[in-house]
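**Student:** My questions are about this predicted structure, shown below with the sequence.
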Amino acid sequence: MSERWARALLGTYRWAGAAAYPLVGGYIAWRTSKGKEERSRRRERYGFPGAARPHGPLVWFHAASVGETLAVAPLVERIIGLGINVVLTTGTVTSAAVVRDRFSEGVIHQYVPLDLTPALNRFLTHWAPDLAIIAESEIWPMTILELGSRRIPQILVNGRMSDRSFESWKKRSYIAEALFENLSHVIAQSEIDGERFRTLGARPVTVSGNLKGDTEPLPVDDAALALIGGQIGKRPTWAAVSTHEGEEQVAVSVHRLLKQRHPDILTIIVPRHPKRADALEAEFAAMGLKVARRSRNDRILYDTDILLGDTIGEMGLYLRLTEIAFVGRSLTAEGGQNPLEPALLDTAVLAGRNVQNFRDAYQKLVDRGGARLVRDADMLAGAVNFLLTNPAKRREMIAAGRETVEAMRGALNLTLKALEPYVQPLIVKARLEQANGRRAR
């Protein structure tokens, strides 16, 4: 495939997207009916602004979901601290809730516009960002091309590229090069990620490490922790968190195996998508299990089998109720979820072997003894039982996990250093406008 052909294909994609724009209303309406869009803010997905643009330089941050939002939070706060305005876009209702809870009024939140030219033009014309910073693996062709055509610097931070994405892009290398040449800088999580971006034509590429290693421990409502912790008492616990379809059934299988040796075991299950909780509760009840749901503030009784964590923004609570956590999307699904959050909260980390999206973090944790990978339910049950019956080994694993996270810190400062050439002119611009404003008064 020639470079000219790749550009023609991207041009066709652009026009096809513009033609499809009037037809996406049904798709957004469907997402709204499923609770995946805020009904009152649907227009933001079409690029219509939900707020006025503040005066002065502005950086557009985009973080797809909760994990990416938490990862870039310290970076966003540093940029705001320099006197620069920030509009932060996310793509999910849950991440919007995290933004409301995590940030002060210094951040303007918007839902990310559709990757279609009319929506993007409307968004970019209103917000007129001086710089765009995109988190992790959000590669949207029209967004990249529109930013490039407006000569707005765009930087990928905490960049990662999964095995599957890399293989897919390699088959379309000319398209990748035509897109990635628009990126002003890629700041990658690991050497593997960095080399993949270079192979696909991105320049320059630097490696910072994982920003998630620089995040603070997840917050918790101390009153809720004291209340639920008191209800649990001295019962042994373990958690299966960020689970995807099929992994809750694995957790129940493990629970039944563990109950033979630990009759008063409490299993905490936190599905990645809380809207699945009704179906899960019905399934667990049909198995004869007694379920307490966090969303109903159900009391945990002596014979409660499962605490179903079906709330948003309380992972810090669930992880503080145990010292053993299986991190999902790793057995019946692929890619994995962030293991650094539980490790930072003094939790021994277990996961399946499909953790490609967090390969570097898991490799470091496993090498230091802070995490263990399992292949199936029986192996998971054996690992949980071992940790429950060997407190000294459990403490060793917890300590190794925390030490691993501490050793991974530093990505934030390296990212800020790489961003300096793009941010420094905005600092000067902000100070000049402030000075001019004072003189005008």
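**Tutor:** Done, it's in.
**Student:** Could you use CA atoms for every contact and neighbour count after this?
**Tutor:** Will do.
**Student:** what residue lies at the spatial centre of the chain?
**Tutor:** Gly67 (1.7 Å; CA atoms, centre = their mean).
**Student:** And here is the other one:
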Amino acid sequence: MKNIIEDHFLLSTWTALTNCLSPFLPFYLQNRCKKGKEIPNRLKERQGYPTLSRPAGSIIQFHAASVGELVSIFSVIQAIHIQDSSQSFLITTGTVTSFRILENFISHHPILARHIIHQFIPLDIPQWINRFLTYWHPSLIVLAESEIWPNLIKEACQKKIPLALINGRLSDRSLKNWKVCPSLIQNILSRFQWIISQSEHDQNNFAHLQITTDYLGNLKQTAQKLHFNSQELVELENYFNNSPIWLAASTHPNEETLIAKTHAVLRKKWPNLITIIVPRHPERGQEIINEIGMVAQRSKHELPFENGLWLCDTLGELGLFYRLADIVFIGNSLDVVHKGGGHNPFEAARLNCTIATGPKIHNFRQAYYHLQKAVTIIHTIDDLTNWVDKMLSNPQLRKKQACLALEIMEQKSNLATDIGTHLLKLARQSI
């Protein structure tokens, strides 16, 4: 373990500020609960109170904020479990959505599930974090991507719990912000025993702040195939009866309108065409209908109407739709999106899909660079229409593109094992 590091004055300020806010935060949590953003009978977990018993022996904590981060750590957890089948895992998340994804994962891995405990991460209040760490006392805390919780990191260091940051990401925007006070991020990240960047670009950004990281590859590339209901797939394939199908996945506001317009143009040539829209945030279902008109909703158990548009506003079913439609456009990437940034293409590539995306992919720059010629960049609605038409018309080209993407995916097959081995070593050193 590294020696206790003197706090940066801004870190001390953050600790003092969060202590001052703590009396008011229960009301904030209650408000989130009313909005469906928290689970009522588990609300106390957000204050560091446990709702489950701690298993005996070593426990490794993995924290993932987003769905993407959560999916990326599954392969590492599986790799560690293969090396040590007695190892327990505490997985913490901050959203109900991430918890539901974890539930789905656990349901498909019953043996591993016996060694996994889930808790919602406490808000970053010193007293709440201290309560959480005192009870669970993990042998190692593993954070994913850009999760920087100052008080969690500080308390872990004080309790001599080692820290690791995997698939570390530092965007150009974050680099610019941290350059205002580089000593703060240096002070925080110097407490970690191991940091691995998810790309060479991120590694260079960390280096600009004089933070040394390792680069082994992007963990999202090692993610297992998304799960699906095989019976449901057979039923849908029979229902659509070889109709041409394409999918717009993880779409954001304004993109659905362009997808609907593309569908209308394509239907003139492909009258039986089915276009599936899977919004990144399923709760936007009614909002999307207000924009593009009446379409069938998966959340209401509806199948496509005569117009052939199908809004699949459900959670955790991308694995089903990637298998149903192998022509995939990945959203949050077109110019009509306010900020954009793209979404993870590796899940689609793993399932033999032909992939296109828009130009706004800065959050996944390295992932798309890695796939290179296996992905088509779409700039306009005409580009999108022509690309879908081309893929529908040329199954051989479609297969070639999908095979190229899958071939690239297989190049980092040992990454999760290598990372898992090192994390297990860190955890054992702290016991």
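**Tutor:** Everything's here; your move. In this text the structure is predicted, and so the values were computed from the model without any measurement.
**Student:** Could you tell me whether the residue nearest to the centre of the first structure really is in a helix?
**Tutor:** Yes: using DSSP: H, G, I helix; E, B strand; the rest coil, the assignment for Gly67 of the first structure is a helix.
**Student:** if I pick it, what's in contact with it?
**Tutor:** For Gly67 of the first structure, the residues meeting the contact criterion (CA atoms under 8 Å, 6 or more residues apart in numbering) are Asn338.
**Student:** So it versus Leu331 of the first structure, what's the distance?
**Tutor:** For Gly67 of the first structure, the distance to Leu331 of the first structure (CA to CA, to the nearest Å) stands at 19 Å.
**Student:** same check, this time on Leu412 of the first structure
**Tutor:** Between Leu412 of the first structure and Leu331 of the first structure the distance is 31 Å, computed by CA to CA.
**Student:** Next: Glu44 of the first structure.
**Tutor:** 36 Å.
**Student:** Leu350 of the first structure now?
**Tutor:** 11 Å.
**Student:** likewise Arg276 of the first structure?
**Tutor:** Relative to Leu331 of the first structure, Arg276 of the first structure is positioned 18 Å away (criterion: CA to CA).
**Student:** the more surrounded of those two?
**Tutor:** Each of Arg276 of the first structure and Leu331 has its neighbours counted (other CA atoms under 10 Å); Leu331 has more, 25 against 13.
**Student:** who's in contact with that one?
**Tutor:** Counting by CA under 8 Å, 6+ apart, Leu331 of the first structure touches 247, 351-354, 375-376.
**Student:** 10 Å - rerun?
**Tutor:** For Leu331 of the first structure, the contacting residues are 243-247, 250, 351-355, 373-377, by CA atoms under 10 Å, 6 or more residues apart in numbering.
**Student:** cool, and Lys393 of the first structure?
**Tutor:** Applying CA under 10 Å, 6+ apart, one finds that Lys393 of the first structure lies in contact with 348, 386-387, 399.
**Student:** from those residues, which two are the most distant?
**Tutor:** Between all members of the contacts of Lys393 of the first structure, the longest pairwise span (CA to CA) is found for Phe386 and Ala399 and amounts to 16.6 Å.
**Student:** Tell me which of these two has more neighbours.
**Tutor:** Taking Phe386 of the first structure and Ala399 together and counting by other CA under 10 Å, Ala399 has the greater number of neighbours (19 against 13).
**Student:** Determine the set of other helices and strands touching the longest helix along the first structure.
**Tutor:** For the first structure, the longest helix by residue count, based on DSSP state H, is helix 411-440. With contacts defined as 3 or more CA pairs under 10 Å, 6 or more residues apart in numbering; DSSP states H and E, the secondary structure elements packing on helix 411-440 of the first structure are strand 58-62, helix 66-81, strand 131-135, strand 154-159, strand 185-188, strand 205-207.
**Student:** How far off centre is that helix?
**Tutor:** Its chain's C-alpha centre lies 27 Å from the corresponding centre of helix 411-440 of the first structure when counted by CA atoms, centre = their mean, to the nearest Å.
**Student:** That helix to strand 154-159, inter-axis angle?
**Tutor:** 140 degrees (axes from the mean of the first three to the mean of the last three CA atoms, to 10 degrees).
**Student:** Before I go, just wanted to say thanks for your time.
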